[in-house]
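1. Quick one, fold the following:
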Amino acid sequence: MNLSDLRGFVSSLAVITTVLQFLSGTLVCKQYVSNRTTAEASPLPFLFGIVSSGLWLLYGLTKSDDKIVLVNIIGVTLMVAYTIVFYIYTFKKSSLLKQIIIMVCFLLFVMGYVFVEEDNEELLSRLGLLACSLTLMTIAAPMSKLIYVLRVKSTECLPFPMILMSFFVSSLWSLYGFIEEDSYLIVPNFIGSVLALLQLSLFVMYPRISETSSLMKSIIA
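-> Model (predicted):
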């Protein structure tokens, strides 16, 4: 069996895991609701998720690709919902509002460009490159907490479900790109899978609860 025979299976699996990746954010938000705080968690995975899904949605609409459009409508909807939950439970509301304003302005700028650009091929190329870049930033967003994780020796602030799903999704889209001989899919998704794997290695190195938290719990008990 040749790799091209797996094209339909791999693309379907990539679509399904992408939707599951979006849904994995519900587990993260459930933790925020349960704890009544986002603690030191970063909103960047959700914000980059909105921008990345929004760009891929514009790409899908421009290309008239129903699969890309459907997947990213779901993505934008869920990421907006997660951001709202994050806003409710974060103690850094003003900082988050500034980030949201920047994100909205950026998306409006890109939408304006989409409407005025007449060269469809050029538009697809630029949207594709931009969407790929933002996808990498979405995957790498939890790395913004790397120094904090290394300092407290705890991965409690990292969204494990989202990082794990990022690894599977990036790996599948990279494989699909290899089958299609599409470097725009191969390069960013291969890098994305490596970044996600590096983040997952932190969960092996450090526990979910810091040593200080464990000590406090044992004292209270």
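
2. hey, let's count contacts and neighbours off CA atoms from now on
-> Noted.

3. where do the helices sit along this protein?
-> Ranges of helices in the chain, per DSSP state H, are 7-23, 25-35, 44-63, 66-89, 93-116, 120-140, 146-152, 160-180, 183-205, 211-220.

4. Mean neighbour count for those helices - can I get that in a markdown table?
-> A markdown table is the format used below for the helices of the chain (neighbours: other C-alpha atoms under 10 Å):
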| stretch | mean neighbour count |
| --- | --- |
| helix 7-23 | 18 |
| helix 25-35 | 16 |
| helix 44-63 | 23 |
| helix 66-89 | 18 |
| helix 93-116 | 13 |
| helix 120-140 | 18 |
| helix 146-152 | 14 |
| helix 160-180 | 22 |
| helix 183-205 | 18 |
| helix 211-220 | 10 |
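
5. what separates the residue most central in space within the chain from S193, distance-wise?
-> Centroid-nearest residue in the chain: T138, 4.0 Å away (criterion: C-alpha atoms, centre = their mean). Using C-alpha to C-alpha, to the nearest Å, T138 is found at 12 Å from S193.

6. Can you name the residues that contact the residue nearest to the centre of the chain?
-> L44, P45, F46, F48, G49, S52 (C-alpha atoms under 8 Å, 6 or more residues apart in numbering).

7. Check the gap between it and L146 for me.
-> Taken as C-alpha to C-alpha, the span from T138 to L146 is 15 Å.

8. ditto for M162
-> From M162 over to L146 the distance is 16 Å, taken as C-alpha to C-alpha.

9. next one: L129
-> Plainly put, L129 is 26 Å away from L146 if you go by C-alpha to C-alpha.

10. compare with the first, here's sequence two:
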Amino acid sequence: MVSEQLNLIRNIVAIIGNGIALCLFLSPTPTFIQIVKKKSTEEYSPVPYLATLINCLVWVLYGLPMVHPHNTPVLTINGTGIIIEVVFITIFFVYCGRQKQRLVIAAVLAGETVFVAVLTVLVFTLQHTTKERSLSVGIICCVFNVMMYASPLSVMKMVIKTKSVEFMPFWLSLAALLNAGVWTVYALIQFDPFIAIPNGIGCVFGLAQLILYAAYDK
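-> Below you'll find the predicted structure:
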């Protein structure tokens, strides 16, 4: 009975988590509308979107039943995230006026694709149980999830330097904090360290961004 109740609570939290994660992925939409209108990326950075893309790619791999069973919410929301991030990165690439930055974006995208492809092949050829696959892919997911949450650090540095939050979207920071909080709860109900640890760290990064926003918002 207790186990069934925990599963029910976990599923409810997962649904809430999926909704908040979708908001997180879509939160830069006003920024990209502005980019399209101005036909310029100005001083916005592509790093958060590239980091989010690789994060979603490895989490989709982690959510596959052959890697980690009973993790469908992780699979579905990150699959959706891949589509959204590809759209955002494409827009950024089109309206980026610096050729050097375009080359960097293309190189990072190629590197991410190759990395995930090689990881997938290695996991399914060298490891033969879900326990082994969950461990290896889970560790990698932890690393990239922390990188995703930490990716705005470059923007935070600019905020401190310029004393302006113009290029640090508020809704992205808020959604990141809420997303990290909900997925931390999800992971703690039936303890999954690979989801709990990076999202716990994400809570710290998200809170730091909001504090910075409050300090420099004019």
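
11. quick one on the thing from earlier: could you see which of the contacts of T138 of structure 1 carry over to structure 2?
-> Of the contacts of T138 of structure 1, the contacts whose aligned counterparts also meet in structure 2 (both residues aligned by TM-score structural alignment, their matches' C-alpha atoms under 8 Å) are P45, F48, G49, S52.

12. residue contacts, the second one?
-> So the one you mean is F48 of structure 1. Counted by C-alpha under 8 Å, 6+ apart, F48 of structure 1 has contacts L134, T135, M137, T138, A141.

13. Tell me which of the residues you listed you also see in structure 2.
-> For the contacts of F48 of structure 1, the aligned pairs still in contact in structure 2 (both residues aligned by TM-score structural alignment, their matches' C-alpha under 8 Å) are L134, M137, T138, A141.

14. Tell me which two in the residues you listed are the farthest apart.
-> The span of the kept ones among the contacts of F48 of structure 1, defined through C-alpha to C-alpha, is set by L134 and A141 at 10.0 Å.

15. Map A41 of structure 1 onto structure 2.
-> Applying TM-score structural alignment, one finds that A41 of structure 1 aligns to Y44 in structure 2.

16. quick one on the thing from earlier: want to throw the contacts of T138 of structure 1 into TSV with distance to S125 of structure 1?
-> Formatted as TSV, those follow (distance: C-alpha to C-alpha, whole Å):
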residue	distance to S125 of structure 1
L44	26
P45	25
F46	25
F48	20
G49	20
S52	15
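
17. which of those residues lies closest to L61 of structure 1?
-> S52 (14.2 Å).

18. OK, contacts around the counterpart of the closest one in structure 2?
-> For S52 of structure 1, the aligned residue in structure 2 is N55 (criterion: TM-score structural alignment). The contact partners of N55 of structure 2, by C-alpha under 8 Å, 6+ apart, come to C141, F144, N145, M148.

19. before we move on, back to that, which one is the residue nearest to the centre of structure 1 nearest to, not counting chain neighbours?
-> F48 (4.9 Å; C-alpha to C-alpha, 6 or more residues apart in numbering).

20. do you know how far the one you found is from V85 of structure 1?
-> Remark: distance between F48 of structure 1 and V85 of structure 1 (C-alpha to C-alpha) = 16 Å.

21. Pull the contacting residues for the closest residue to L55 of structure 1 other than its chain neighbours.
-> Residue nearest to L55 of structure 1 in three dimensions, not counting chain neighbours: A131, with 5.3 Å by C-alpha to C-alpha, 6+ apart. By C-alpha under 8 Å, 6+ apart, the contact set of A131 of structure 1 is S52, L55, W56.

22. Map A131 of structure 1 across to structure 2 for me.
-> That one, A131 of structure 1, aligns with C141 by TM-score structural alignment.

23. aligned partner of D182 of structure 1 in structure 2?
-> Correspondence of D182 of structure 1 to structure 2, assessed by TM-score structural alignment: D192.

24. correction: M103 of structure 1
-> So M103 of structure 1 corresponds to L109, using TM-score structural alignment.

25. quick one: the nearest residue to that match once chain neighbours are set aside and W171 of structure 2, what's the gap?
-> Leaving aside its sequence neighbours, L109 of structure 2 sits nearest to L50 (C-alpha to C-alpha, 6+ apart; 7.4 Å). From L50 of structure 2 across to W171 of structure 2, the span is 18 Å (C-alpha to C-alpha).

26. Then V121 of structure 2?
-> 37 Å.

27. what sits against S134 of structure 2?
-> Y62, V67, H68.

28. if we go to 10 Å?
-> With contact taken as C-alpha atoms under 10 Å, 6 or more residues apart in numbering, S134 of structure 2 is in contact with 61-64, 66-69, 123, 127, 140-141, 194.

29. Show me which pair in those residues is furthest apart.
-> Q127 and F194 (18.2 Å).

30. wait, doesn't E117 of structure 1 sit right on L123?
-> Yes: using C-alpha atoms under 10 Å, E117 of structure 1 is in contact with L123, at 6.6 Å.

31. Overlap in contacts, L134 and A141 of structure 1.
-> Joint contacts of L134 of structure 1 and A141 (C-alpha under 10 Å, 6+ apart) are F48, G49.

32. Run through who's touching stretch 191-204 of structure 2.
-> 59, 62, 74, 134-135, 137-150, 176-189, 205-206, 208-209.

33. Nearest residue to F93 of structure 2 in space, please, no chain neighbours.
-> Leaving aside its chain neighbours, F93 of structure 2 sits nearest to R102 (6.0 Å; criterion: C-alpha to C-alpha, 6+ apart).
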